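> Below: sequence and its predicted model.
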Amino acid sequence: MGIFDSLYIGNSGLNAAQIQIQTTGNNITNANNEFYTRQRVIQQAREGLHRAGGDIGLGTNVQQIVRMHDEYAYQKMTSSYSNLSDTGYKEQILTEITNRFPDLADSGIFQDLKDYYAAWNDYASNPAEASQKTVLLNATRILTNDINTAYNELEEIRSTVNEQFLLTIEEVNEIAKQISEINADLQRIEINTSVNGNDLRDKRDELELRLSKLTNIDSFKEDISSRTLYKDDATIYDMGRNYTLSINGITIVDGSNYHPIKLNTEFTENGYAVPYYELNDESRIDISARFTSGKIAAMLDLRGRVPNGDGSFTDGLITKYQDNLDAFAKTLVTQTNSIYASSASTEMVSDYLKDVKDDTTLQNFDSGIKDGEFTVKVYNTQGQVVAQRNIAINAATTLNDITRGNSIVNDFNMNKDDNGDNNNTNDLDDYFKAVYAYDPISKTGNISFKPTDRHPSGYFIAIEDNGTNFAGTLGLSKFLDGQSAASIRPDDDINHDSALIKGGKSPLAGDNEMANDMVNMQNQRFYFNSLSTGESTETISGYYRYFTTDIASDTASVKSQHVTNTAINNTSVQEWQSVSGVNIDEELSNLIKFQSSYGAAAKIITTVERMLQTLLDLKQ
C-alpha cells in the first residue's frame, strides 16, 4: 500500500460522485417525462488489502445504475388502468345511447305513443271524418319511423364500436411487436450483467401501460428481486432478461418473438370480426372471452362476443337493447293487428311464413302464439253476424296437418252446424274456405280465408282474438306491417291511401267499435318476448319505459363503477409515482450531497498531491 493507492482512492471517489451527479441531473431533466423512472447509482467498496492488522480500503466502485422500479406497484397501476379504460369507454358509449332516447315531455317514442293513441281516440270519436284518418296515419308514420330510427342508431353505434375494435386489435399487435423488438435490444445490450438498459425498460413499461388500457395483460419477468438502496428505497426490480406477455393465458410476446391476434370474418356479416389465436398447428382458438378488462373488453361487452352468423350477436349490451326494442315493436304490431283483424274484410290473407310447413306447430313457429281460442265471425252487408265459429289453439295445433292434433284449415273447413239450426248451408264453412299453400322451393307459405263458391260475395269475415295472438302474428289483417323494430311500418295499402283505414267491427259506416278497442289497448297488459331478457308482461307504454329505464340503469351503474375505478387508479398512480417518479426537492438535495462528495474526493487528491510534493522536496 503506497501513496499512489491513496491517489487512486480519491480518483474512485471523484468518478463515483461524477456519475452520481450525472444520474441526478438526468433525473431532474426528465422530471416532466411521464414514463421516466428515476435512477440511482449503486456503489460498492472495492475489495481492500488484507493485512494482519486489518483490511485497508481501496476506495469505491460504481456497480450499477438502476431504475427505482417497483414491479408490484407497477402491476397494480396497469391493472387499474385496464379497469378504468373499460368503464370509461362503456360510459362514453352508453351515454351516447342514452342521449338517443331522450323521451322529453314533447319528444321521443314515449310521446309518439301518446300521440298515436290520441289519434285513434279522435278517430273513434269521429269515424266518418276522413281528416281523422289522415291524422292517424301521420301519427303512425311518426311512431314507426322513430322506432326504425332508434334501432338503426343502435346498429350504427354497434358498427362504430366494431370499427374501433378492429383498429384497437391492430394497435395491440403493433405494441406487442414493439415490445418484442425492445426485448431483442435488451438481450443484446445486457449481455454484460453490469449493464442495464434502463431507458429501454422505461420504453417497454410505457408500451405495457398503453397496452393495459386496451386489454388485460399479464407480464412475466424472471429474476425479479428486491433491493434496498436507502432506508426508504425498498423496491422490487425487474432485471430479468426472460420476458413473456400474455392475455389471460394467450401469449402474444415471448422474448423477442410476438404472436399477433388475428380476426375471423368467415361466419359474420357487416365486418363484425371475431378475434382468434393461431396455434403452431394452425388451428384457431376463439379468444373473445379472454378479454376481461380494458377498452377491447368494453367494446366486446357492448358489441357482443358470440355472433349468430347473420350480422347479429347473441350477447352484448347493444344486442340487449335491440332485442328489447324488437320485442316492443313486435308486440305492438301483433296486438294492433290482432285487434284490427276484428274489423270485417272481404277476405283475409296472411304474410308469407318462412319455414312453416303443413305440419309445423304454430307455437314452434312463433312462441308468441298462446293456448286458447279465437272466434271467426261472418257479417252480412247489414252488419249482422250470420255465422261464427271458435277455433282452438294448443301446443299441437298446426296450419294444415291433423296427424298429431288439430289444424286451422281442418277446423275452419269442417262441415259443422255452428248455428245449431240443423241447416248445413249457413255456417262458417259455407261462406268462407281456408287454404294453406306451402312452396318447398322458397320454403314459405301463407294461409288465406276466401269466399266459397256458394257465397262468392256480399259477406265479410273478421277474427276476434281471445289471447292466442293468431291473427296478429300471422298478419291476416294488418294495420301495421313488419316483425321487428327495423321493419315496423304502416301497412303498405294504408300507407298509400288513408281512406282504407277501418274503425268498426262490422262493415257498416260509422261503426267505431274496433277503434275503441284500439284505444283501450294502451291499458292492457301483453306478453313481450325479448331474446336477451326473456318474457315479461306489461302494457305497451310500460314496456317501453322498462326498455329506457334499463338503458339508464346500465349507464348509471357503469358511471358509478367508473368513479370507483378512477379513485383506485389515482391511488395506484400516486403509489407508483412515490417510488418511481422524480421528486425535484429530493434530487436537488442529492445533488448538493454528491457535489460535496465530489469536493471531498477532490480534497483527497489535492492532499495526496501535497504529500507527493513534500516527498519530492525532501529528495531535493
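Yep, it's here.

> can we go C-alpha only for contacts and neighbour counts from here?
Fine.

> what's around residue 50, how many residues?
By other C-alpha atoms under 10 Å, the residues close to residue 50 number 10.

> Now for it: which residues touch it?
Residue 50 makes contacts with residue 56, as judged by C-alpha atoms under 8 Å, 6 or more residues apart in numbering.

> ok, second structure coming up, stack it against the first:
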Amino acid sequence: MSTFSGITTSSRALTAAQRGMEVTGQNIANVNTEGYTRQRLEQSESVVGGVGMHARRLVPGEGVEITGIARVSNALTESAARQDVATAAEHRAGTAVWSRLEANLGEDGISGLSTQLNTMHKAFSDLGNATSTENALAGRTHVLATAQNVADTVRRVDTQVQAQWAELGGQVSLHVEDVNATAAQVAGLNTAILDAVTSGVSPNELLDQREKALTHLSEVAGVRVVARDGGTVDVYLGNSTIVGGRQSFAVSVVHGTSLAEVKAGTSSTRLTVEGVEARPAGGALKATLDAVNTTVPDVSEGIDAAVQKIAAAVNAVYNPATDANGVAVPGYSAANDFFTSSAASVKGGGAAERFQVNPALTPASLRDSSAGTVDRAVAKALGELPSAANSTTRTWRTTVVDVAARTQASEVRADLAAQVSLKSIAARDSVSGVNIDEEMTNLVSYQHAYAAAARVLTTIDQALDTLINRTGLVGR
C-alpha cells in the first residue's frame, strides 16, 4: 500500500462524513414535513482486492464505501398504521351517520314527535272533558290541529331521513372520485420509483409521497397494499385491483334507485372495477356504503313501523273494526279512520311519507262519543292512550331510544378506534419519524469524523512533503 493510497482512503472518509452531514441536514430540514421518513447513510468498509502472488499482505483496507441512503421504515408498522387509520375513518364516518339520524328524529326540542303526540292526546283529553257544544267544537278544532302537527312532524322526519340518504349517495360518488384520483397518483409514483431504482437514483422522497397517498387511500377505502419487485406496489379495493404497477383502474358507482326500493331489497348502491363488484374492507367509503344500503334504510323501516303502530293504535280507538268481544262492528270502513295513508309516495318513501290525518275529517264530523251518545268516551279513551298497552308515545320512544343507543355505541367504537389509530401512528413514527436530539448527535459525530479525516489527509500531506522535498538533504 503506497502513501498515495492513504490519500484515497482519507478522501473517501471525507466524502462519507460530508454525505452523512448532508443526509442529517435533510432530516432536520424535514422534521415538520408531514409524511417524511427519516433517512440514514449506509456505508461499509472497503475490501482489499487481489489474490495469489499479487495479493497485498499486512495492509489495512481501502477506507469506506457509501452503499446507499436508506429510508428508515418498517413495512409492518406502516401496514398496521394504514389498517388502523382505515378502521378509525370507518367508525368516524359511521358515527357521523348515526348522529345525523338521531338529530333527524328531532327529539331534542319541543317540536319532536313525542311532544306532538303528548299534545294531541292532551287535546283529546280536554275534548273528553268538554261540557258544552261550544267547548266541544273548539276542542275538536284543537284536536285536528294537534293531529295535523303530528302528521307534519312524521313527514318532516321522513323527509330529513330521505335527504340524508340522498346526501350519502353523493358522498359515495365523492369518495369514489377521490379513490380514482389517488390511485392514478400511486400508479404515477410507481412509475417514477421504478425509473429511479433502475437508473440508480434514490427514490426515498418518491416513496414518502406514495406512502402518504396509500395512507389516504386506506383512510378513504380501506385498501390492501402488496409490494412488488422494483419498488412498486399493487393496490386492491376488496378483491379488485385499482393499481397494478404503472396502471390504475377506475372505480365506478351504481346508485340505488330510491330509498323505498333499497328498503324493499330491489335496489342498492354498488361499486365496480372493470365491471366486477368491489367491496371496500374499511375506510369512510365502506361506512358510507353501509349507511346507504343498510343503516339509513333500517332506521327508515323502523320509523315506518312505528308510524303504522301509532296510526293503528289511534284508529283502533277512534274507528274500531271489532268491539270489545272481538265481534265485527257493523258498517266499519277504513275510510273513516282518523289517520290514513295518502294514495301514492311522492319521493319514494314509505309509510311515514304517506302518513296523514284523514282529509275528510272536519271539526263537525270528528267523532268524540259513542254512537248515539254525547259521552265523549272516544275522546277520553284517546286521551288515555299514552298509558295504554299500545301506547303511541311508548312506540315512538322505543324507536328513538334504539337510535340513540346505536349512536352512543358507535361513538364509543369510534373513540376506541381513534385511540388505536393514534398508537399505531406513534409506533410508525417512532421508527420513521425524525428525532432532533438523535440527528444532532449524528451531526456532531459526522463533524468529528470529517475533522479527523481531514487531519489524516494533512498528516499524509506533511509526510509526502518530507519525502519529496527533504530526501537527500541530511546534514545540510
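It's in. This structure is a prediction, so every number in the text was calculated from the model and none was measured.

> The strand or helix carrying residue 455 of the second structure vs the first structure, mean deviation?
Secondary structure from DSSP states H and E places residue 455 of the second structure in helix 436-469. Its matched residues in the first structure lie on average 1.0 Å from helix 436-469 of the second structure after superposition (mean C-alpha distance after the TM-score superposition for the first structure).

> how much space between the residue sitting nearest the centre point of the first structure and residue 198 of the first structure?
Among the residues of the first structure, the one closest to the centroid is residue 302, at 0.8 Å (C-alpha atoms, centre = their mean). Distance of residue 302 of the first structure to residue 198 of the first structure, given as C-alpha to C-alpha, to the nearest Å: 39 Å.

> for residue 163 of the first structure, same thing?
Distance of residue 163 of the first structure to residue 198 of the first structure, computed by C-alpha to C-alpha: 37 Å.

> again with residue 234 of the first structure
Distance, residue 234 of the first structure to residue 198 of the first structure, using C-alpha to C-alpha: 18 Å.

> more crowded one of the two?
Comparing residue 234 of the first structure with residue 198 by other C-alpha under 10 Å, the one with more neighbours is residue 198, at 19 against 15.

> contacting residues for the equivalent of that one over in the second structure?
Correspondence of residue 198 of the first structure to the second structure, assessed by TM-score structural alignment: residue 204. Contacts for residue 204 of the second structure (C-alpha under 8 Å, 6+ apart) come out as 39, 70, 71.

> Quick check, the second one in contact with residue 43.
The one in question is residue 70 of the second structure. No. Residue 70 of the second structure is not in contact with residue 43 according to C-alpha atoms under 8 Å; the separation is 10.1 Å.

> Could you check how far the residue nearest to residue 20 of the second structure when sequence neighbours are not counted is from residue 23 of the second structure?
Nearest residue to residue 20 of the second structure, sequence neighbours excluded (C-alpha to C-alpha, 6 or more residues apart in numbering): residue 41, at 5.8 Å. Distance, residue 41 of the second structure to residue 23 of the second structure, using C-alpha to C-alpha: 7 Å.

> which residues do the two both contact?
Residues touching both residue 41 of the second structure and residue 23 by C-alpha under 8 Å, 6+ apart: residue 69.

> Please work out how many residues are found near the nearest residue in space to residue 205 of the second structure that is not next to it in sequence.
Distance criterion C-alpha to C-alpha, 6+ apart; nearest residue to residue 205 of the second structure, sequence neighbours excluded, is residue 36 at 7.7 Å. Number of residues near residue 36 of the second structure (other C-alpha under 10 Å) recorded here: 22.

> In the first structure, what residue corresponds to residue 36 of the second structure?
Per TM-score structural alignment, residue 36 of the second structure is aligned with residue 36.

> again, but for residue 173 of the second structure
Using TM-score structural alignment, the equivalent of residue 173 of the second structure in the first structure is residue 166.

> tell me the contacts of its match?
Neighbouring residues of residue 166 of the first structure by C-alpha under 8 Å, 6+ apart: residue 273.

> element containing it, please.
Here residue 166 of the first structure sits within helix 130-189, counting by DSSP H and E.

> One more: residue 240 of the first structure?
Residue 240 of the first structure belongs to no helix or strand, assigned by DSSP H and E.

> check contacts around it.
Residue 240 of the first structure makes contact with 221, 222, 223, 224, according to C-alpha under 8 Å, 6+ apart.

> how near is it to residue 67 of the first structure?
Residue 240 of the first structure sits 13 Å away from residue 67 of the first structure when distances are taken as C-alpha to C-alpha.

> same deal with residue 319 of the first structure?
Residue 319 of the first structure is 47 Å from residue 67 of the first structure, where distance means C-alpha to C-alpha.

> count of neighbours near the closest residue to residue 4 of the first structure other than its chain neighbours?
Residue nearest to residue 4 of the first structure in three dimensions, not counting chain neighbours: residue 608, with 8.0 Å by C-alpha to C-alpha, 6+ apart. Residues contacting residue 608 of the first structure under the criterion other C-alpha under 10 Å number 19.

> Could you find the counterpart of residue 608 of the first structure in the second structure?
In the second structure, residue 608 of the first structure lines up with residue 460, judged by TM-score structural alignment.

> Would you verify that residue 11 of the first structure is located in a helix?
Yes. Per DSSP: H, G, I helix; E, B strand; the rest coil, residue 11 of the first structure lies within a helix segment.

> That one: what's it in contact with?
Contact analysis of residue 11 of the first structure by C-alpha under 8 Å, 6+ apart lists 601, 602, 605.
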